[in-house]
Each structure stands twice: as structure tokens, then as C-alpha cells.
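Asks: Dropping the sequence and predicted coords here.
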Amino acid sequence: MPFSALRIYFDNPAGRVLEHPDGYVVILYHPGARVLFELQAFLQHTGQLLHRRGWHKLLSDHRAMTPFSAEERAWILDYWLTRQTEGGTAIVGAGVYPPAHLAQLPAAHLDQPAHLPGITYRFFATPEAAAAWLAQYA
């Protein structure tokens, strides 16, 4: 299903949060520079949608985005991910990245999901492959 057909839950300069009828959140990062508070609002709304629907799956499309700054990465890992996984809820995430980014990753990162505290995450070249992988998880 094309992203344009999905219901928009939230949109700001950092990105757009969409509801997929198969029971997961789709986040599309917008291109260009971000301000930290815009990214925080974007991801906080993502978390609210996950909790509101009782979902634990996330497809994040990074193909158009500017790489995260050190400050953004720290906030995501130290605050956002910790809050989303409180109470033992684990997130399954499928990230879609441009081919140049994927080419820089070790093969092990492409063949097997990464397991971090609270999240299982895998890298993909297309949204279709990411969605198919997410479908494996109940």
C-alpha cells in the first residue's frame, strides 16, 4: 500500500507519522535540517500512536532525511526508546535507507536484525521488503 494512501496522524518539519491498517506506525523523515524540538515532537507523537493503538511495530523511512546529529541520537536512545519500552514492551522496527547508506553497513547488519535493549531492528532498501519483514511479527 503506498504511503500516500495511509491516514496521517501527525506532520511537522521533521517528518510525518502515518497509521498503517496492518497494525504498525510508518514514519517518514522529511529532507533538510531539523530542530531538536521538532524531532522530539515528531517522535513523541509516534510513541503516542504506538501506545494508543497498542502496537509495537514501526516502519521508518530514512531515505530522504539528513543524518541524525549526535544530540538527536542521544535523545532517541536515552529518552525516547527508553520511554517506549517501559514495562517490557519491545518494539520491532524496520528501517528503509538509501542504497549508499546500506552499502556502508557490514553484511551482518543486513542479513540479521539488530537487538538492542527494547528493540529489534533491521535495515531494508525498500518499504515493501520492510513491510514484509514486519508482517512476520504478531
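Replies: Done, it's in. Residues are numbered from 1 along each chain as shown.
Asks: From now on I want contacts and neighbour counts done on CA atoms only, so please keep to that.
Replies: Fine.
Asks: Now do the end-to-end distance for stretch 93-100.
Replies: With Cα to Cα, to the nearest Å as the measure, stretch 93-100 spans 20 Å from end to end.
Asks: Structure two is appended below for comparative analysis:
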Amino acid sequence: MLVPGIRLYFENAVGRVLEHPDGYALIQYHSGPREMPLLQAFLTHTGQLMQLRGWHRLLSDHRVMRPFTPDESAWILSYWLSRQTEGGGVITGAGVFPAEQVARMPAEHVEQDAHRPGLVFRMFADENQAATWLLQR
């Protein structure tokens, strides 16, 4: 179900890419298996939305998705992220994960921002907390 004020930008079997009125891309992953070409299309559209709007913030909802495979993670880091941050840009991302998954993680993985070249990312169990943190960036 879509929240008023949030516009659907793209959807496929991987998930939905939404335009949040507060100025960030909201992606909601679907459950179930993924095919690499569909994930690539999904994230390519996410990047296109961010470039179109001049956004650097992204809220990703991972609560029902299967974890990324090593190949998916490698593509995201080596191709997608590098394309989004060409010219020295930085993407700020907040990820929402199942509460039990976040509870099992070491505190330093949850309470501190993860920094990679071109990315600042923090994990949350609560979508409202994730959005609040993201809007402060």
C-alpha cells in the first residue's frame, strides 16, 4: 500500500522505487528470489530517480527480502555505487532490517555509520527512526 504523498517511480519483481516528498528515494524490496538482471534494472532506476531529482539520500527497506548474494553485493559496490558517486558525490543511506536481525548484530555495526567510499549507511529496525536520521543528513 502506498502512503499519500509518495509516488511510485518504478516496480518490478525485486521491489518498488518510490519518490518520497521529503526528498529521498525510498526502495522497498519484495520477498522471494531475485534474478540479477531484474536487480540491476531495479537499482538502475533507483539511480536514475536520484540523479533526476538531484538527491543523495536513500531509504531502503530490507525487512522482507532475502540477503544479497555475493554476486549481487559485488555488483552493487563495484558498478552501481561507483556510477552514482562519479565526480565525488556521496550517497547517504538508511536501511531498515528485521528487528531480530538488527538485535543480533554487534552494537558498533548498528549504532555507527558505515563508511565506504561514496557511501554513508546506517542500519535500523524502525522505519521512522531511519527516516529521521536520514533527514538530518
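Replies: Arrived safely, thanks for sending. These numbers were taken from a predicted model, which means no experiment stands behind them.
Asks: wait, what's in contact with the residue positioned nearest the centre of structure 1?
Replies: Note on structure 1: the residue nearest the mean C-alpha position is Ser60, at 3.1 Å, using Cα atoms, centre = their mean. Shown in contact with Ser60 of structure 1 (Cα atoms under 8 Å, 6 or more residues apart in numbering): Val26, Ile27, Leu28, Tyr29, Gly93, Ala94, Gly95, Val96.
Asks: The same query, at a cut-off of 7 Å, please.
Replies: By Cα atoms under 7 Å, 6 or more residues apart in numbering, the contact set of Ser60 of structure 1 is Val26, Ile27, Leu28, Ala94, Gly95, Val96.
Asks: Check the spacing between the last one and Ala33 of structure 1 real quick.
Replies: Pointing back at Val96 of structure 1 there. Taking Cα to Cα, one finds Val96 of structure 1 at 19 Å from Ala33 of structure 1.
Asks: In terms of packing, which of those two has more residues around it?
Replies: Val96 (25 against 13; other Cα atoms under 10 Å).
Asks: That one and Phe124 touch, don't they?
Replies: Yes: counting by Cα atoms under 7 Å, Val96 of structure 1 does reach Phe124; the two are 4.8 Å apart.
Asks: Can you check which residues contact both of those two?
Replies: Shared contacts of Val96 of structure 1 and Phe124 (Cα under 7 Å, 6+ apart): Ala130.
Asks: which residue packs closest to Leu39 of structure 2, ignoring adjacent ones?
Replies: Counting by Cα to Cα, 6 or more residues apart in numbering, the nearest residue to Leu39 of structure 2 once its immediate chain neighbours are dropped is Val14, at 6.1 Å.
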